[in-house]
Structures are given as structure tokens and as C-alpha cells.
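> Pasted the sequence and its predicted model underneath.
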Amino acid sequence: MEKIVLGSGKLYIYEFTGLLPEDVVIEVDENLLGYIQGGATLSYKPSFYEAKDDLGMVSKKMITDEEAILKSGVMTWNGKTLQKLSSTARVTEDKEKKVRTVKIGGAGNHDGKKYVIHFVHKDHVDGDIRITIVGSNEAGFELAFAKDKETVINAEFKAQPQDNEGTLILYREEDSSITA
């Protein structure tokens, strides 16, 4: 059944260890990257090579590359969030002083971590939608502190293969019209 999709959702992040965990493992408060503003945008872009004769009589195409990116604005965040958005971030906490310190930078500090980025759009009428990619934030981030606007971190997660089939995007939707 085709549906009209309205609204945003929640964005979860979970360190990838080689296998995708079940939804119930990912969709817990401790894995919430932060509440988002501006929704989430998934883009998929294939690149093609076309071999074609000079007269345009015969041709053959093949996919040579694919790119999938999930973008979202993270409105609620802290220093631990920055660690998930920067592969060179190191976080320390002084429990006595109640201070968290984040150091970012130094190419030698690249942790090489990949994350499961899991977006959940809840729809109690037409059924939920879940989008899952494995990757990392490759766009860096910008923190803008303005007197009349909340600080939102615009994250851009680039997908990497999540299985031995080269899957970049796992899109799952509930649909009551599916029957046995």
C-alpha cells in the first residue's frame, strides 16, 4: 500500500561490530544521538559508465560507484555526542569537578570506528519506517552559537557496506497490506 509520509523521527547511533543488532537493542535512550531538528534526509546516488558506439546504435551501461548519505540536524547534544561525530575526538570526565573535556583533532587520533546510524519514523496509522546505514560522519561539524537560535549540529553520515552483499541502505517499512 502506498502511503503519505509525514513528520520526522528519532536518530540512534550504535558502534558497529560487524553485525547489525536487532531494533530493540538499538532503539533505547542511551543510543539516541540527540533529538533532531529539520528532519533527516537520505540520498542515494549511483554513478554509471556507458559504452556507446559513435552512431548511437548500441550501448551498454554498468554501475561503477554508489554513494549513500544520511543527513540530520542534531539539536540536543553534549561532548559525548561530539565523540560520535568526530573520529579524532577524545572525551575525559572529571567526576569531582563535574566537567567533561573533549579534545578534537590530530590525524593520529583517528579511531577508525564505524557506527550503525538508525533513523526511526513512527506512524501509528500507516506503519513505521526504519532506515539503517553503517558509516561515520565525514562532513565534520560546525557549532554556531547565536543569541536568538538554538545550536544545531548538521551531521552527514556516509554509508559503507554493512554486509557481504555491499548493502549501503537498509530500508524497512511496516505495511498492513502485506499478507501471507
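That came in fine, so what should we check first? Residues are numbered from 1 along each chain as shown.
> Could you use CA atoms for every contact and neighbour count after this?
Fine.
> Surely residue 143 is in a helix?
No - looking at residue 143 with DSSP: H, G, I helix; E, B strand; the rest coil, it is coil, so not inside a helix.
> Test my guess that it contacts residue 149.
No - taking contacts as Cα atoms under 8 Å, residue 143 lies outside contact range of residue 149: 11.7 Å.
> and the lengthiest helix in the chain, what other elements does it pack with?
Under DSSP state H, the helix in the chain containing the largest number of residues is helix 79-85. Under the contact criterion of 3 or more Cα pairs under 8 Å, 6 or more residues apart in numbering; DSSP states H and E, helix 79-85 touches strand 90-94, strand 99-103, strand 129-137.
> Next one: residue 42 relative to residue 28, how far apart?
For residue 42, the distance to residue 28 equals 22 Å [Cα to Cα, to the nearest Å].
> Then residue 83?
Distance from residue 83 to residue 28, by Cα to Cα: 19 Å.
> more crowded one of these two?
Between residue 83 and residue 28, counting by other Cα atoms under 10 Å, residue 83 is the more crowded of the two (16 against 11).
> which residues sit in contact with the more buried one?
89, 90, 91, 102 (Cα atoms under 8 Å, 6 or more residues apart in numbering).
> of the residues you listed, buried ones?
Neighbour-count burial (16 or more other Cα atoms under 10 Å) applied to the contacts of residue 83 gives 89, 90, 102.
> for comparison:
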Amino acid sequence: MAETTETKKREIIVGSCEMYMKEFTGEVPELKTREQIMALCVDANRYGHTKGGCTLTYAKETDELVSDDGKLRRTVLKSDSLKAKLGLFGWDGDAVRALEATASTETSTDGKLRITKIGGLSNDDGKTWLVILHHEDKVAGDSWWVFVGKNTAGFELVYSTDDGTKVEPEFSAESIDGEGHLCYYIEEIKGASASEGGETQNAG
């Protein structure tokens, strides 16, 4: 039997998360098991290590419809959006190429230099990325945010004598499926047996 609101123990989530990206080709892979999710969370899909945590913001814009006499009101959802912002350590030109749609990289003929070219509207590669944010928590259980989108804020680099240089992209999510969802939040259920699951619940 699935846990109810009365019996479920809610853990405190502590710690940061790591970001993985894979070019989105139009279909989200099956994400029904931990193994399927972790198959995406590999070094080949990592473009840096998180520094300073990660901020996810889901925002809504609504309209309030009011009758002339003020006696009848209705609030309707006008639009919604999801943004994810984080800082990345351990980046290089290949990471910049993935994070910035106008960037491209090439290697010098002697193989000793990586040259990254950035900017220019005509250089936008139009790529969209499947992004996975993995939060590892041995007490509360791991969790993942999965969405499709791209970096829409460019980037800012600060070179400092007392801290490492990081890239700070901000991703804006697009619809991840035909139902218009912006993201999936997947979490481990501690103590659940393999036979449990399959229920769809709405908050209420």
C-alpha cells in the first residue's frame, strides 16, 4: 500500500545537485527506473561541476476576470515558465559550446589549442538540450529534475584572485511532452518495494 499523507515521513532535503545535458532529438527517453535515469547522468553528459548551488524557479502569470459590478470573479492561468540557474566549475571551451548556442570550437593543427568562437546571430545552432539535475542524498533519497530547454541568459565570467572562475547559465524550459509539462520531478521513495508504485496522485 502506498504511504498516505498521515504516515509518510518527509525528509529534509540538503545539498546541491549536478547538471547533465544531452542534445534533445525530439523524444524523452524512458525514465521509469533509477538505472534509466542514471544512464543519462554520466561524465560524457557533464559540462562542469556545480558551484554555489542551483536555483529552480517555476513562475505563473494569471489574469483576474471581474464582472462590472465586482460580484463575479475568476482567476485564469495565462502563462507559466520554468527557469534553472546555477554556477559551473571545471568548464572548458567544449562546455561553452554546449551552453551557448552561438559558440563553436575547433582544435589547432598541432593539437595544442582549442579555439572557441562565440556570438553572431547567424551562428545560432538551434540546439535544445535534455537537462537532468541530480540531487544525491543518502538519507532522504536521490531526486532528479528533468526538463528540455536551452541557456537563454548568455553567460558571465568573473576572474578572481580569491575564487575559481565559473560559468553561470540560466536555462528556460520548453514543453517536455505532448501535454505541455515543463519538467519532471523524480524522487526515490525510501523503503518502497519493487511492487509498489503506478499510482497517480493529485495534491488536495
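Alright, I've got the coordinates. Since this is a predicted model, take the numbers as computed values, not measurements.
> returning to what we had before: can you tell which of the helices and strands packed on helix 79-85 of the first structure is closest to residue 17 of the first structure?
strand 129-137 (10.2 Å; Cα to Cα).
> The helix or strand following that closest one vs the second structure, average offset?
As assigned by DSSP states H and E, the chain's next helix or strand after strand 129-137 of the first structure is strand 153-160. Aligned to the second structure and superposed, strand 153-160 of the first structure gives a mean residue distance of 0.6 Å (mean Cα distance after the TM-score superposition for the first structure).
> what range in the second structure matches strand 153-160 of the first structure?
Here strand 153-160 of the first structure aligns to the second structure at residues 167-174, judged by TM-score structural alignment.
> now stretch 77-89 of the first structure
Mapping stretch 77-89 of the first structure onto the second structure (TM-score structural alignment) gives residues 91-103.
> what distance separates the matching stretch from the middle of the whole chain?
17 Å (Cα atoms, centre = their mean, to the nearest Å).
> repeat for stretch 8-22 of the second structure
12 Å.
> From the rest of the structure, what touches that stretch?
So stretch 8-22 of the second structure is contacted by 40-42, 45-50, 53-54, 129-137, 139-140 (Cα under 8 Å, 6+ apart).
> rerun that using 6 Å as the cut-off
The contact list for stretch 8-22 of the second structure (Cα atoms under 6 Å, 6 or more residues apart in numbering) reads 41, 45-46, 50, 53, 129-135, 140.
> Could you save the buried ones among the contacts of residue 83 of the first structure as JSON lines and add columns showing distance to residue 166 of the first structure?
Shown next, in JSON lines, are those (distance: Cα to Cα, whole Å):
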{"residue": "89", "distance to residue 166 of the first structure": "28"}
{"residue": "90", "distance to residue 166 of the first structure": "31"}
{"residue": "102", "distance to residue 166 of the first structure": "34"}
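> out of these, who's nearest residue 154 of the first structure?
residue 89 (16.8 Å).
> excluding its backbone neighbours, what's nearest residue 48 of the first structure?
Distances taken as Cα to Cα, 6 or more residues apart in numbering place residue 63 nearest to residue 48 of the first structure, at 4.4 Å, with adjacent residues excluded.
> What does the one you found correspond to in the second structure?
Checking with TM-score structural alignment, residue 63 of the first structure has residue 77 as its match.
> Surely that match touches residue 62?
Yes - counting by Cα atoms under 6 Å, residue 77 of the second structure does reach residue 62; the two are 4.5 Å apart.
> any chance you could map the helices in the second structure?
34-38, 93-99.
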